[in-house]
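Participant: have a look at this prediction, sequence included:
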Amino acid sequence: MWIGLDCSAEITLARQWLEGVIEITSFPTIASALESVSVAMPAGRSKVGGDHGGATPPLSCPDVILLATDRPGRWTTDDALRLSLAWPLAPLFAVASSLADGRRRSGPPFPGVEEIAWHDLPGRLIRWFSDLDSGYPGSLGLPTTARREDRFLEAPLFSAADHPLRPAVTVVARRPLDLDGLADLLAAAGYPIFTRTLGRPGLEGLAGLVVWDAERIEGGDLEWLRMLAANSPGTAVVILESFPRGDTLTAALWAGAAAVLSRPVGLETLVGTLDRLARRP
């Protein structure tokens, strides 16, 4: 369930990435969403597609509730309480734009609701639903008070035997330490490392998936992306940037990147993003 309007370019991008991957039911306000409480849920899972505006859709308990948070203060503790009372079993998350960066790093704005960065949302949700389909709870099912170590240990991503057909990845970073750490992270999640490169990715001899820790996207990097996309049109490049913003991310996508994530990147976000790209036609 998606609640709120797409009031910023970043929130709009996050919503567009989810469409076609998972089915979304949209409501402009919490009041319109609460009108669906008394409607019986149809057979099967509750990810029902379609944008119903203010109308009442056939939905009782969503798999997850997402609050579009384009600015700090968009939602209150009372809003979260009303939704939790209506759907006590549905995890509740806020999709935060760049305006919430500083607050998110210092802690959640109100108890019981975890904020997910707008650029991390598709990867985390795809990974979480994949875990649910496999019978795992997934770390997004943990309470917001769970420590980082708890989420790390609960994420069922470290058994390569569970994912024997994951594609090889080319790993690129500007610093040797970052290169080794990123390669170890991907290898732990079951991705074979095809090549490792310092600096920028080569224009040929790449795997079908490339993860590039660029630290900060600059003008020269965009030109390099354009040349890489022209030379290897079937290669999906995922860029890690320290502080992704809507304008820089859009520029990177236009230049040929498949996705831009924040650094340091979370394992669920990275694996979910790579799994989505590996399945694309």
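Facilitator: Ah, there it is.
Participant: can we go C-alpha only for contacts and neighbour counts from here?
Facilitator: Fine.
Participant: after the strand or helix carrying Thr250, which helix or strand is next? Please name it.
Facilitator: For Thr250, the host element (DSSP states H and E) is helix 246-255. Of the helices and strands lying after helix 246-255 in sequence (DSSP H and E), the nearest is strand 259-262.
Participant: what about that next one, distance to the chain center?
Facilitator: Taking the mean of its C-alpha atoms, strand 259-262 sits 9 Å from the chain's own mean (Cα atoms, centre = their mean, to the nearest Å).
Participant: mind listing what Thr77 touches?
Facilitator: Phe110, Pro111 (Cα atoms under 8 Å, 6 or more residues apart in numbering).
Participant: was I right about Ala40 contacting Ser60?
Facilitator: Yes. In this structure Ala40 lies within contact range of Ser60 using Cα atoms under 8 Å: 5.8 Å.
Participant: who's more crowded, the two?
Facilitator: Per other Cα atoms under 10 Å, whichever of Ala40 and Ser60 has more neighbours is Ser60, with 18 against 12.
Participant: the structure to be compared is supplied as follows:
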Amino acid sequence: MTTKRVLFVGDASHHEFQEPIAWLGEYCTLTIVESCDKATVELANDGRPPDVIVLAAARPGIFEQHQVVSLLRRAPLARIIGLMGGWCEGELRTGYPWRGVTRVYWHQFVPRLAEELACRHIRGRLAMPRTYTEWEANNVTVAVPEVRQRGMAVIRAATIETYEAIAEACQAIGHSTVWVNPRQPAFASGAAVAIWDVGLSIERDKAELAEFAKQVHPAPVIALIGFPRASDRRLAAEYGATCVVSKPYLLPELWTELTRVSLAESSAVDPQVSAA
């Protein structure tokens, strides 16, 4: 299958961009330049324009709207993705976000866009008109992954409402689910995947996360963290999480990670739940 051609514009050494760059390098034909001026030269010299341009901004103000417009003029069929660093989180409220750009934060890039970039044709969020709003992008109809028996998902959440929201997403693609309530601890064996919903802080939850990861081993653990920093992701990994999904998440993001990390369709051990 022909891979997409991607032009990455920005500081490729920035720590928040390492995971997106690694993914793009593995699954796409990737060219990296450090500035819009060099991107202009690359577009002028390359006979085949890129399918996607990634503008990577570690903080607001690195690229301006007129530079986005200039790139669009030189590659009118390319989709532009704004890969935003942690310092850009308040820009939608108090700054001047770029227009005509699909905007994702660094910790959302792989779960949110991997399937769209890996498929043969542009679809989903990337296929929407450049005039779309964030509300329209977040409400685009998405295809549900193949529904099949995927085994048990053990979900640790502080409230029944949170559990039900996560469980609904898991059940939609074929997982059975069980709730681990921190106020009424239980041990679940035979899990295919586990999900830990972090409350206010991974720092506060880290010891319990480590114990939870031991209980569900060898099932992978997905940690749900609100707008995680790089330090949060490192801490989650250190204490047993296989990967991190940022909250608030879109259903396809959670489905992507569930599909990627889940164990085989049926566990070698029959699922069991017992009170602590």
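Facilitator: Perfect, thanks for sending it. Model, not experiment: these values are computed from the prediction.
Participant: on that earlier part again, read off where the helix holding Thr250 of structure 1 ends up in structure 2.
Facilitator: With TM-score structural alignment applied, helix 246-255 of structure 1 matches the range 230-239 in structure 2.
Participant: secondary structure element holding the residue lying closest to Gly202 of structure 1 once chain neighbours are set aside?
Facilitator: Nearest residue to Gly202 of structure 1, sequence neighbours excluded (Cα to Cα, 6 or more residues apart in numbering): Leu228, at 7.7 Å. Here Leu228 of structure 1, judged by DSSP H and E, is contained in helix 219-231.
Participant: which residues in the stretch 51-200 of structure 2 form helices?
Facilitator: Shown for the stretch 51-200 of structure 2, the helices assigned by DSSP state H, counting those that start in this stretch span residues 65-74, 91-94, 109-118, 134-138, 160-172.
Participant: residues in contact with the fourth one?
Facilitator: Right, helix 134-138 of structure 2. Arg125, Met128, Leu250.
Participant: now do the longest one
Facilitator: The list of residues contacting helix 160-172 of structure 2 from outside it, by Cα under 8 Å, 6+ apart, reads 144, 147, 153, 155-157, 176-177, 179, 251, 254-255, 258.
Participant: most neighbours, which of those?
Facilitator: Top of the contacts of helix 160-172 of structure 2 by neighbour count (other Cα under 10 Å): Ala153, with 29 neighbours.
Participant: got a list of what that residue touches?
Facilitator: Applying Cα under 8 Å, 6+ apart, we find Ala153 of structure 2 in contact with Cys170, His175, Ser176, Thr177, Val178, Ala191, Ala192, Val193, Ala194, Ile195.
Participant: could you check how far the alignment partner in structure 1 of Ala127 of structure 2 is from Asp79 of structure 1?
Facilitator: Superposed on structure 1 with TM-score structural alignment, Ala127 of structure 2 falls opposite Gly141. In this view, Gly141 of structure 1 and Asp79 of structure 1 are 20 Å apart by Cα to Cα, to the nearest Å.
Participant: how about Arg103 of structure 1?
Facilitator: 19 Å.
Participant: follow-up on the earlier one: just checking, the match of Ala127 of structure 2 touches Pro91?
Facilitator: Yes. In this structure, Gly141 of structure 1 is within contact of Pro91 by Cα under 8 Å, at 7.0 Å.
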